[in-house]
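# need coordinates for the below:
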Amino acid sequence: MANNQKKITKLSRRDAIKLAGLSSFSCLLTSSKVEASNIVEPSNAKGKILIIGGGLAGISTAARLVRSLENPNITIIEPNPKSVSYQAGNSFIAAGIFEKSDILYKTRDFIPESVTVIKDKAMQFMPDENKVVLSSNEILTYDFLIIAAGLKLDFSHIKGLEEIEETYTLGDSSKILKTFSDSGITTIYNTDAAYSTWIQMQKLIEKAKTNKNLKAIFTQPNTNIKCAGAAKEIVSLTHSRLVESNIRNNVDLEFCTSLDSMIEVEVYNKAISEQFTKRDITYNYKHNLISVDIKNKIASFEVFDDKSNSIKIVDKNFDFLHITPSMKAPDEIMNSKLGLNKTWFPVNRETLQHREYKNVFALGDIIDAPMGKTGGSIRKQYKVLIDNLILAMEDKELSAKYDGYTVYPIITDIGKTMLAEFNWTKEATPSFPLDATKDRYIWWLAQMYLLKPLTQYGMLFGKA
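Just a heads-up that it's a prediction; the model follows:
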């Protein structure tokens, strides 16, 4: 770690929860907003349930189903032994505050004993026959199917980075690390690359101590992405590290997003853009990264020009480049009959039931809900899905509804976080009687110390 790093004193989980108990944030663990209730009367509904994906969405769903059914018959298909992590921690890794070990879990540690786990990948889907074919050619049958496969990071459409192809947040990161190497190019959306981001950030800082004309560029693509707040967080964290080293004026920071706003909710959009302006961080809308010349350090963008109603190509030199890649649902799922030729997995956005196959449900990053690709969204979705799945198993009408709730804890500084909560109304829906647009130390503490145990000991046990 660089000597100029701001010292962050880490609290034990016990001390963090004690701290929360002394503050209004303690209600996160107990309030109705979190809905941490136990299943009182398990259903006697029966059926063979197959879950594709053993990440946060898949394991949380399995854990709650075990508690919701008298005789559960549940199988999870997951190839990665470390498929679950506190993904919000990637930003802390990139800023030198967390180590990778601080956010990684072993998948097996959180799967109920009664749940069967098959370490393999589902490759073919035959929903008319209620069958799934694994990469080993084993064929599994089901009565009910839950898709919780997450999404993939897609670098294949960026010229110069095609060799990376598609990858995941966890798993094999060799192509990313080899391609980026020591070029100053980074991404926090892969955990290994997030650690590399911290290394590259330190090198930027050292270089800025003797050079006053450096450029750091940060991008956001033209697809839906998970944890969209993180694309802005890395800008603010880089700003913070430069400020504490007294070299902020030596590095020009520029955020380029393909969207026409920072975030779809206007009150948060206004707060973030005003903060960027105050900190002299340039931000450009309708800028979509299409090419990276690694050797010459040039990033090329398609820029939509409102005046001429046309697209032009703009080249930008960089010393440090953070890429938020395009993201997509896995091809093996979307190219099957289940995909219905859609970009994202087609479900009724309220009931989370497949639009055509009524014994198929889905949740998490893969679904085509217009918002909600966060862990906070899953916390709402998996309860709705399970309630409706059991109703379907009992041959009853589905009644549980997901309202599109999502939450982005957006780091604005080392020591401050903005808690952005909203739903499909695109209006702020704060859980606390505080100004939702103000960044606070209490939300920083929550993001660092409480959300991980809430995930581990709440969601992954089907309780929160």
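# use CA for all of it now, contacts and neighbours both
Noted.
# next up, the contacts around Asp305.
Neighbouring residues of Asp305 by CA atoms under 8 Å, 6 or more residues apart in numbering: 311-312.
# relative to Gly458, how far out is it?
47 Å (CA to CA, to the nearest Å).
# cool, Lys297 as well?
Going from Lys297 to Gly458 by CA to CA gives 44 Å.
# again, but for Asn80
Counting by CA to CA - Asn80 and Gly458 are separated by 22 Å.
# please apply the same query to Thr406.
For Thr406 relative to Gly458 (CA to CA), the value is 17 Å.
# more neighbours: which of those two?
Taking other CA atoms under 10 Å, Thr406 and Gly458 do not tie; Thr406 has more neighbours (23 against 18).
# isn't the more buried one right up against Asn423?
Yes: with contact defined as CA atoms under 8 Å, Thr406 counts as touching Asn423 (6.1 Å).
# find the residues that touch each one of these two.
Contacts common to Thr406 and Asn423, judged by CA under 8 Å, 6+ apart, are Met371.
# what sits against Ile378?
Counting by CA under 8 Å, 6+ apart, Ile378 makes contact with 57, 363-364, 372.
# now with 6 Å, please.
For Ile378, the contact set (CA atoms under 6 Å, 6 or more residues apart in numbering) comprises Gly364.
# also this sequence, please, to line up against the first:
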Amino acid sequence: MATVRVVHRQPALWRQCHRTAAIGICHLHTSSSSHAPSKEHYKVLVLGGGSGGITMSARMKRMLGAENVAIVEPSEMHYYQPIWTLVGAGAKGVASSGRPTASVVPSGVKWVRSRVQEINPDTNTVRTGNGMEISYQYLIVALGLQLHYEKIKGLPEIEDWVKFKIGSNYSVQTVEKTWSALQNFKEGNAVFSFPNTPVKCAGAPQKIMYLTDAYLRKTGKRAKANVVYNTSLPVLFGVKKYADALWEIVKSRDIQVNLRQNLIEVRADKQEAVFENLDNPGETKVLEYEMLHVTPPMGPNPVVKGSLLADEAGWLDVNKETLQHNKYPNVFGIGDCTNLPTSKTAAAVAAQSSILDRTISKVLKNEKPDRKYDGYTSCPLVTNYNTVILAEFDYSGQPLETFPIDQSKERWTMYHMKADVMPHLYWHGLLKGFWGGPGPYRKIMHLGMK
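Predicted coordinates:
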């Protein structure tokens, strides 16, 4: 019997379903919210209603019929999280990022409005928080990852983030607080952190840094500001082509970048942030701040980590090319919960969904999967209120660009794509199971040579 790791209760601010944003929209659905113990069976059971879960529910409905598919998700709202970068900078409203989960669950698919309590792949069953036991023939795990704000000393005790000028673009409860801190900035250090853990959208912590720099210039406050980016990484960005371009931007805008620095404590009463030097453990540096943007440590979903499906680090253990589980052939994974060695983004989910759809269709026919996921992911690096560097790359960290231009250059066309085109593609393409990434278009644009 799989065990479940106990997660201690945190204040409401910290209790969230942490997962990647989802893409799609449908209207009619069936739901289950009864607390009476019951048993149900589905051909395909999907765990998680983020981008990966909703997308695969839509695809499985088309493949097998809605009556054969169920999805387990407790949240009443579904969020397109990539837009939170712009919400935190005041360029978009937070309301634009969310829609009721009821509107994105595919019509006819059974929606179990509860959290996943336990997964037992040996008996092909899942137990939910409302007492249901659901058996399955095939399981798709899309449970996302967990944010751990509580691992930063002093942060959970802070009741009023606005008062202490702290924000974080990584949760719906805190993203607008980033905009408040930015608006209330007077003079001093604007500090941005990147944790010593895997994170979703690894470019996001520096996107808000560039937008803060732009906002302070626009409002005449930049001369009295010191913009500081403290990252736990040994590089500014993982792909050299884009890192080189970002270093040029950092230098031209007089932004201070400190590598291998990890945020371990916030002293709100003094407006101080404490960072540990990862190259010399135990050595710390205290920075006073006028504004602090926190990127929290992140980790595996606790239900996945506490199950037989996890690898040694707690992530869902899947084949990196087919997304099929390495031990249980009737289990599949997608998105942030997996141990796929690529960046955790909604763009990665899109590309994975196309491959996983193909993998499952082959498995259903007792055939061998014949398409391979190359690790494609994308990170639109917002560098101003009207420019973006569109980073696209694969497992090897090599650029895998859609357009036949140099995407390491700042472009307003890519900003328009980030701010306006991608949200539409998410809600009406990805979540409905119609968008599987730009692969086919890349071939066309590069005349079949990529």
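# against structure 2, where does stretch 383-392 of structure 1 fall?
Taken onto structure 2 by TM-score structural alignment, stretch 383-392 of structure 1 occupies residues 354-363 there.
# and the matching stretch, how far from structure 1 on average?
Mean deviation of stretch 354-363 of structure 2 relative to structure 1 after superposition (mean CA distance after the TM-score superposition for structure 1): 1.3 Å.
# list the buried ones in the longest helix seen in structure 2?
Criterion DSSP state H: the longest helix present in structure 2 is helix 346-364. For helix 346-364 of structure 2, burial by neighbour count (16 or more other CA atoms under 10 Å) applies to 346-361.
# roughly how far is that helix from the heart of the chain?
Per CA atoms, centre = their mean, to the nearest Å, the displacement of helix 346-364 of structure 2 from the mean C-alpha position of its chain is 18 Å.
# pull up the aligned stretch in structure 1 for whatever helix or strand comes next after that helix.
Sequence-wise, the next helix or strand downstream of helix 346-364 of structure 2 (DSSP states H and E) is strand 377-382. With TM-score structural alignment applied, strand 377-382 of structure 2 matches the range 406-411 in structure 1.
# tell me the gap between the matching stretch and the middle of its chain.
Computed by CA atoms, centre = their mean, the chain-centroid distance of stretch 406-411 of structure 1 equals 10 Å.
# what's the mean deviation for it versus structure 2?
Averaged out, stretch 406-411 of structure 1 is 0.5 Å away (mean CA distance after the TM-score superposition for structure 1).
# please enumerate residues in contact with that stretch?
Residues outside stretch 406-411 of structure 1 that contact it (CA under 6 Å, 6+ apart): 229, 233, 372, 376-377, 417-422.
# with stretch 41-58 of structure 2 instead?
Contact with stretch 41-58 of structure 2 is made by 19-23, 68-73, 106, 134-143, 334-335, 349, 431-433, as judged by CA under 6 Å, 6+ apart.
# can you give me the end-to-end distance of that stretch?
Stretch 41-58 of structure 2 has an end-to-end distance of 18 Å (CA to CA).
# swap in stretch 175-192 of structure 2?
Termini of stretch 175-192 of structure 2 sit 14 Å apart (CA to CA).
# and the contacts of that stretch?
88-90, 162, 165, 167-169, 224-229, 289-293.
# buried among those? Make that a PyMOL selection.
Listed next is the PyMOL selection for buried residues among the contacts of stretch 175-192 of structure 2, using 16+ other CA under 10 Å:
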select buried, resi 88+89+90+162+165+167+168+169+225+226+227+228+229+289+290+291+292+293
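# the contacts of stretch 175-192 of structure 2 in helices, which ones?
Per DSSP H, the contacts of stretch 175-192 of structure 2 map to helices at Gly88.
# am I right that Ser103 of structure 2 sits in a strand?
No: under DSSP: H, G, I helix; E, B strand; the rest coil, Ser103 of structure 2 falls outside any strand and is assigned helix.
# residue in structure 1 matching it?
In structure 1, Ser103 of structure 2 lands on Asp109 (TM-score structural alignment).
# how many other residues sit next to that match?
11.
# Ala63 of structure 1 versus that one, what's the distance?
According to CA to CA, Asp109 of structure 1 stands 12 Å off from Ala63 of structure 1.
# ranges for the helices of the stretch 201-350 of structure 2?
Using DSSP state H, counting those that start in this stretch, the helices of the stretch 201-350 of structure 2 run over residues 204-218, 240-252, 302-305, 346-364.
# and the first one, which stretch of structure 1?
Looking back up the chat, that one is helix 204-218 of structure 2. Going by TM-score structural alignment: helix 204-218 of structure 2 matches residues 230-244.
# before we move on, what about the third one?
On structure 1, the counterpart of helix 302-305 of structure 2 by TM-score structural alignment is residues 331-334.
# mean shift between the matching stretch and structure 2?
Taken over the aligned residues, the distance from stretch 331-334 of structure 1 to structure 2 averages 1.3 Å (mean CA distance after the TM-score superposition for structure 1).
# so what does Lys92 of structure 2 match up with in structure 1?
Under the alignment defined by TM-score structural alignment, Lys92 of structure 2 corresponds to Phe98 in structure 1.
# isn't that match up against Gly89?
No: with contacts counted by CA atoms under 6 Å, Phe98 of structure 1 stays clear of Gly89, the gap being 7.1 Å.
# neighbour count: these two, which is higher?
Neighbours per residue, other CA under 10 Å: of Phe98 of structure 1 and Gly89, the larger number sits with Gly89, 24 against 18.
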